[in-house]
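**Q** Next comes the sequence, and after it the predicted model I'd like to discuss.
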Amino acid sequence: MDTIHSSRTRTSDSTAAGAIPRRSVVRNERLSSSAFGEAYLVWRCHRCGETGDLEAFPVACSNCDAPREDLYYWTED
């Protein structure tokens, strides 16, 4: 398992269940329109509700240490 360490988030390119394909890239994009406003794609923890940037999908929740399988993509205003 390849592990990437940044100043804030511990990440890897695999999951125990194989839920995320290796070398997947999800870019953080902003769509703007006067009719829709703005939204940001982030990750969110199913257990505690913590959210974070998608610079790299974390191995575990930074707040409650829930495993990656409890994290999902979330659109935030």
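**A** Yep, that arrived.
**Q** switch to C-alpha atoms for all contacts and neighbour counts from now on
**A** Noted.
**Q** Quick check: buried residues in the longest strand along the chain?
**A** Looking across the chain with DSSP state E, the single longest strand is strand 37-45. Across strand 37-45, burial judged by 16 or more other C-alpha atoms under 10 Å covers Leu41, Val42, Trp43, Arg44, Cys45.
**Q** Second structure follows, compare the two:
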Amino acid sequence: MTKLNSTEKKTLEVLTKSFFTFKGDSHFRSYRQATAALNRLERLGLVKREDHDQSMYVATALAREWSQYPNVALEDVRAWLTP
């Protein structure tokens, strides 16, 4: 089961409410923390960079679906979305 730290959880909350985030947003304590959190979320397939602005991050369909079912394992939600 995939465990997220508090920064990664907060980032996903911000993404589901405002639809995008940047490395300079206020919920990050430092640029380094933002980079680490966003890179990990990107590797998990929960976040992607916008095509028109590489500094803007948006939630993927997997992240939006997983936020609706927080008690289900990420791998199970990924299996639902994969045909």
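**A** That came through fine. On a predicted model such as this, the values are computed, not experimentally measured, just so you know.
**Q** Overlay the chains and give the TM-score.
**A** Laid over one another, the chains give 0.27 as their TM-score (TM-score structural alignment, normalised by the length of the first structure), with 41 aligned residues with a C-alpha RMSD of 4.6 Å.
**Q** what helices or strands is the longest strand of the first structure leaning on?
**A** Other helices and strands packing on strand 37-45 of the first structure, by 3 or more C-alpha pairs under 8 Å, 6 or more residues apart in numbering; DSSP states H and E, are strand 31-33, strand 51-52, strand 71-76.
**Q** With mean neighbour count and distance to Thr3 of the first structure added, can I get the ones you listed in a markdown table?
**A** Converted to a markdown table, these look like this (neighbours: other C-alpha atoms under 10 Å; distance: least, C-alpha to C-alpha, whole Å):
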| stretch | mean neighbour count | distance to Thr3 of the first structure |
| --- | --- | --- |
| strand 31-33 | 9 | 31 |
| strand 51-52 | 19 | 18 |
| strand 71-76 | 14 | 17 |
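**Q** Relative to Arg10 of the first structure, which of those is closest?
**A** Set against Arg10 of the first structure and scored by C-alpha to C-alpha, those come closest in strand 51-52, at 12.2 Å.
**Q** Leu71 of the first structure versus Glu38 of the first structure, what's the distance?
**A** 22 Å (C-alpha to C-alpha, to the nearest Å).
**Q** what do you get for Thr51 of the first structure?
**A** Thr51 of the first structure is 9 Å from Leu71 of the first structure, by C-alpha to C-alpha.
**Q** Equivalent analysis for Leu31 of the first structure, please.
**A** Taking C-alpha to C-alpha, one finds Leu31 of the first structure at 23 Å from Leu71 of the first structure.
**Q** where do the contact lists of Thr51 and Leu71 of the first structure overlap?
**A** Residues touching both Thr51 of the first structure and Leu71 (C-alpha atoms under 8 Å, 6 or more residues apart in numbering): Trp43, Arg44, Cys45.
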